[in-house]
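Asks: Here's a sequence, model it:
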Amino acid sequence: MGNCWCGGEPSVYRVSSNAKSESPKQESPSVNSTKHFDKLPSNPKEVEDLRRDTAANPLVAFSYDELKAITGNFRQDRVLGGGGFGHVYKGFITEELREGLQPIQVAVKVHDGDNSYQGHREWLAEVIFLGQLSHPNLVKLIGYCCEDEHRVLIYEYMARGSVEHNLFSRVLLPLPWSTRMKIAFGAAKGLAFLHEAEKPVIYRDFKTSNILLDLDYNAKLSDFGLAKDGPVGEKSHVSTRIMGTYGYAAPEYIMTGHLTSRSDVYSYGVVLLELLTGRKSLDKSRPAREQNLTDWAVPFLKEKKKILNIADPRLNGDYPVKGLQKAAMLAYHCLNRNPKARPLMRDIVDSLEPLQVSDEDLIGKGTTLTFTVNVANVKTVLP
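Replies: Below you'll find the model as predicted:
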């Protein structure tokens, strides 16, 4: 999926594999028992019928004409970004639009560019998951449009766009250390919430383009099109088609199609590395040995003295050495080849909390980073 809600094209690399088809028993509520495209909901009433048992958040069913009014008839100068699904537009809900609606800026994600079964299923997954989940580090879904062939989502507007745009932009000022740690902390809290929900959710597509920022650089996860219900009971994993993004997907998931919450932890480790290094997970413009971020960085992470070699040069040394070392070691453990030896997201949140201070306070000071791996008699296989 991977949409950037500000200027520029997102970098999307789909994982391909000869994996098994998804089992209907493991589907999210949105697509359970729907084997044919024409059985997916085709109007708001059918959407709400699907949402009835799980809906916790009220959503507004907008008409397509209302969306035209919100976006100025989808004006090109309102485009925030886009991808294979279509485009995202900046919009304005006014008091005149509909009685009871509060004036607010919104982001309107139009799926008309992808009218396939998979495209509509991903649209529906977002409606279902964000209609039942609410957290400060998840983007808020305000409503949707399901009219004729139109499939549209209306979110709260995130003024600074994606982490991808802010971290890798050639025109914006480099993100300072404290902001990078704030982003890492917020995104970790979002994932931890999903993993520990009453019905656990595996995000499956965690990456910088799917983390959005408000004016204060608070991070919120967006794009739940590939999210899956986690395993229940005695099951250890979900068997599913392999979908995600090259450079972020966990190696065991790519090899087996077995999806667990630890798959998200691996992806989190990649994003944390991107924040520390200022490098993309995959960058074909770099020398061959440096194109894959994890392949390049992990050897440095093994030795404390070499960790400084991975720091983003645009930080100009403006970071606490011990803080960088602690965060780098956390990334190292997240990227463990043995998924059971990776930390839980709740432990990652606890580990990052001591780093949530200003750059001035951190310079020259030591910080502590601790987490536990709740695995008995497991041999740790380092990356």
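Asks: switch to C-alpha atoms for all contacts and neighbour counts from now on
Replies: Fine.
Asks: those strands in the protein, which residues are they?
Replies: Using DSSP state E, the strands of the chain run over 60-61, 79-83, 86-93, 104-110, 141-147, 150-156, 161-162, 201-202, 211-213, 219-221, 228-229, 238-239, 258-259.
Asks: what does the third one contact?
Replies: When you say that, I think you mean strand 86-93. For strand 86-93, the surrounding residues in contact (C-alpha atoms under 8 Å, 6 or more residues apart in numbering) are 5, 70-72, 74, 78-82, 101-114, 157.
Asks: Weed out the non-buried ones from those.
Replies: 5, 70-72, 74, 78-82, 105-112, 114, 157 (16 or more other C-alpha atoms under 10 Å).
Asks: on that earlier part again, tabulate the strands of the chain (CSV), appending distance to Ala331.
Replies: Converted to CSV, the strands of the chain look like this (distance: least, C-alpha to C-alpha, whole Å):
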stretch, distance to Ala331
strand 60-61, 39
strand 79-83, 29
strand 86-93, 32
strand 104-110, 32
strand 141-147, 30
strand 150-156, 30
strand 161-162, 21
strand 201-202, 19
strand 211-213, 18
strand 219-221, 18
strand 228-229, 24
strand 238-239, 24
strand 258-259, 20
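Asks: Of the ones you listed, give the one that comes closest to Glu46.
Replies: For Glu46, the closest of the strands of the chain is strand 141-147, at 9.4 Å, according to C-alpha to C-alpha.
Asks: tell me what the closest one is packed against?
Replies: helix 44-51, strand 60-61, helix 117-132, strand 150-156 (3 or more C-alpha pairs under 8 Å, 6 or more residues apart in numbering; DSSP states H and E).
Asks: Mind doing that once more with 7 Å?
Replies: Judged by 3 or more C-alpha pairs under 7 Å, 6 or more residues apart in numbering; DSSP states H and E, the packing partners of strand 141-147 are strand 60-61, strand 150-156.
Asks: could you dump those to JSON lines with distance to Ser267 and mean neighbour count?
Replies: Shown next, in JSON lines, are those (distance: least, C-alpha to C-alpha, whole Å; neighbours: other C-alpha atoms under 10 Å):
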{"stretch": "strand 60-61", "distance to Ser267": "32", "mean neighbour count": "18"}
{"stretch": "strand 150-156", "distance to Ser267": "24", "mean neighbour count": "22"}
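Asks: Out of those, flag the one nearest Glu353.
Replies: strand 150-156 (26.5 Å).
Asks: Not counting the closest one itself, show me its contacts.
Replies: Applying C-alpha atoms under 7 Å, 6 or more residues apart in numbering, the contact partners of strand 150-156 are 105-112, 139-146.
Asks: any idea which of those residues is the one closest to Glu360?
Replies: For the contacts of strand 150-156, the nearest to Glu360 is Val139 (30.4 Å; C-alpha to C-alpha).
Asks: I'd like the distance between that closest one and Asn336.
Replies: Note on Val139: its distance to Asn336, by C-alpha to C-alpha, to the nearest Å, is 29 Å.
Asks: and for comparison, fold this next one:
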Amino acid sequence: MEPQDVSGVNLFDMHTIRTATNNFSSSNKLGQGGFGPVYKGKLIDGKEIAVKRLSSSSGQGTDEFMNEIRLISKLQHKNLVRLLGCCIKGEEKLLIYEYLVNKSLDVFLFDSILKFEIDWPKRFNIIQGVARGLLYLHRDSRLRVIHRDLKVSNILLDEKMIPKISDFGLARMSQGTQYQDNTRRVVGTLGYMAPEYAWTGVFSEKSDIYSFGVLLLEIIIGEKISRFSEEGKTLLAYAWESWCETKGVDLLDQALADSSHPTEVGRCVQIGLLCVQHQPAERPNTLELMSMLTTTSDLPSPKQPTFAVHSRDDDSTSNDLITVNEMTQSVIQGR
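Replies: The predicted structure is shown next:
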């Protein structure tokens, strides 16, 4: 590591972290990320933390670990998770974050009981909060960051259900709002990946917008894109047909219908479909997206999504990290 890599980042010693997590006790484990487990801990002063432990068997994880330190330590926004510091000793590499009591959005959204705790007003606030975080990354931060792995399990919730975008291991800095880059190593989660990124490795602000559109539709419907099947239709195809027939007002999880504003729900469905347009130029940019979500201005009509994507389980596992060579046509269906 170079000194500039960790400038401004608190360095924790291993003894402190082992004590805080009860020596990485299984009872303290919060979940399993793509590059290793995450543990809850409590420091001597009572402050609760979340510790991401890089798995020693994760050969590709070191680059993501360093990337996360370099990027997120320089980003500060109420809708981004806050990095408190890191710990590096021998083969051990740890990232220490603020602990968020409500864990991740998928814990609520896809649970038959907990979903009732996030009614439509709370879901709409979460949608807007994620968009604000994305606006900061794309436009307002000095680094201009493309996240590349925006999904429900990477949206954390604090005690007031304020959303915070997390997991910046795959993020990349861009050089302007119209900037596009490409990579030979396509990484991310199937189902959330924009077609141009999945097929050619090209990523930009608009590839994050595509992922946001999928996330938005999942929040409305209350189902994972990877597990959704209604009369054999994928989530995107189902959302498109609903918008064509009823302007999407019946798409909200019916258990929450009493809390909804149908016009607001329909507008969000339309915004979600605009975000998943096949051509990047036909998707809104992040500024336009924020305006769409906070005003009642007229919206353009979306076109039918070209691709309906079946993905594997979208939990953060190494199976979600793919390369172009591993992508097969059995994953993506033309419409």
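Asks: sorry, back to before: turn the helices and strands packed on strand 141-147 of the first structure into TSV, including distance to Ala125 of the first structure.
Replies: Output for those, formatted as TSV (distance: least, C-alpha to C-alpha, whole Å):
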stretch	distance to Ala125 of the first structure
strand 60-61	16
strand 150-156	11
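Asks: of all those strands, which lies closest to Tyr217 of the first structure?
Replies: Of all these, strand 150-156 comes closest under C-alpha to C-alpha, at 14.6 Å.
Asks: Could you pull up the contacting residues of the counterpart of Ala327 of the first structure in the second structure?
Replies: Using TM-score structural alignment as the criterion, Ala327 of the first structure maps onto Cys268 of the second structure. Residues near Cys268 of the second structure by C-alpha under 7 Å, 6+ apart: none.
Asks: what about Ser141 of the second structure, how many neighbours?
Replies: For Ser141 of the second structure, the neighbour count with other C-alpha atoms under 10 Å is 14.
Asks: just Ala219 of the first structure next, same as before
Replies: Neighbour tally, Ala219 of the first structure, other C-alpha under 10 Å: 29.
Asks: Please apply the same query to Lys284 of the first structure.
Replies: 10.
Asks: Glu126 of the first structure too?
Replies: Glu126 of the first structure has 21 nearby residues by other C-alpha under 10 Å.
Asks: what does Leu83 of the second structure give?
Replies: Leu83 of the second structure: 24 neighbours (other C-alpha under 10 Å).
Asks: Looking for the alignment partner of it in the first structure.
Replies: In the first structure, Leu83 of the second structure lands on Leu141 (TM-score structural alignment).
Asks: isn't that match right next to Leu130, touching?
Replies: Yes: between Leu141 of the first structure and Leu130 there is a contact under C-alpha atoms under 7 Å: 6.1 Å.
Asks: Leu252 of the second structure -> the first structure?
Replies: Match for Leu252 of the second structure (TM-score structural alignment): Ala311.
Asks: what do you get for Leu30 of the second structure?
Replies: Leu30 of the second structure maps onto Leu80 in the first structure, by TM-score structural alignment.
Asks: ok, now Gly213 of the second structure?
Replies: In the first structure, Gly213 of the second structure lands on Gly269 (TM-score structural alignment).
Asks: Could I get the full set of helices for the stretch 201-335 of the second structure?
Replies: Here the stretch 201-335 of the second structure has its helices, by DSSP state H, counting those that start in this stretch, at 205-221, 235-246, 262-275, 286-294.
Asks: Among those, show me which one is buried the most.
Replies: helix 205-221 (a mean of 26; mean count of other C-alpha atoms under 10 Å).
Asks: mean per-residue distance, it to the first structure?
Replies: Between helix 205-221 of the second structure and the corresponding residues of the first structure, superposition yields a mean separation of 0.5 Å, by mean C-alpha distance after the TM-score superposition for the first structure.
Asks: And that helix, what does it pack against?
Replies: Packing contacts for helix 205-221 of the second structure, counted by 3+ C-alpha pairs under 7 Å, 6+ apart, involve helix 262-275.
Asks: in the superposed pair, what's the mean gap between the helix it packs on and the first structure?
Replies: Helix 262-275 of the second structure versus its aligned partner: 0.9 Å mean (mean C-alpha distance after the TM-score superposition for the first structure).
Asks: now that helix and helix 235-246, what's the angle there?
Replies: 130 degrees (axes from the mean of the first three to the mean of the last three C-alpha atoms, to 10 degrees).
Asks: Report the inter-axis angle for helix 262-275 of the second structure versus helix 286-294.
Replies: Going by the same axes, to 10 degrees, helix 262-275 of the second structure makes 160 degrees with helix 286-294.
Asks: tell me the angle helix 262-275 of the second structure makes with helix 205-221.
Replies: Using the same axes, to 10 degrees, helix 262-275 of the second structure lies at 150 degrees relative to helix 205-221.
Asks: What about Ser134 of the first structure, how many residues nearby?
Replies: 17.
Asks: swap in the one 10 residues further on?
Replies: The local packing of Tyr144 of the first structure (other C-alpha under 10 Å) involves 28 other residues.
Asks: if I look at it, how far off is Glu48 of the first structure?
Replies: Tyr144 of the first structure is 11 Å from Glu48 of the first structure, by C-alpha to C-alpha.
Asks: Next, count neighbours for Asp148 of the first structure.
Replies: The burial count for Asp148 of the first structure: 9, using other C-alpha under 10 Å.
Asks: typo on my end, it should be His258 of the first structure
Replies: 17.
Asks: for Asn23 of the second structure, same thing?
Replies: With other C-alpha under 10 Å as criterion, Asn23 of the second structure counts 15.
Asks: Skip the chain neighbours and tell me the closest residue to it.
Replies: Ile17 (7.7 Å; C-alpha to C-alpha, 6 or more residues apart in numbering).
Asks: Now which residue in the first structure aligns to that neighbour?
Replies: Checking with TM-score structural alignment, Ile17 of the second structure has Leu67 as its match.
Asks: again with Met292 of the second structure
Replies: Using TM-score structural alignment, Met292 of the second structure sits opposite Ser351 in the first structure.
Asks: how close does the closest residue to that match other than its chain neighbours sit to Glu353 of the first structure?
Replies: Nearest residue to Ser351 of the first structure in three dimensions, chain neighbours excluded: Leu369, at 4.8 Å (C-alpha to C-alpha, 6+ apart). Distance, Leu369 of the first structure to Glu353 of the first structure, using C-alpha to C-alpha: 9 Å.
Asks: of all the helices and strands packed on strand 141-147 of the first structure, which lies closest to Ala188 of the first structure?
Replies: strand 150-156 (20.3 Å).
Asks: Is Asp167 of the second structure in contact with Asn154, as I believe?
Replies: Yes: in terms of C-alpha under 7 Å, Asp167 of the second structure counts as a neighbour of Asn154; the distance is 6.2 Å.
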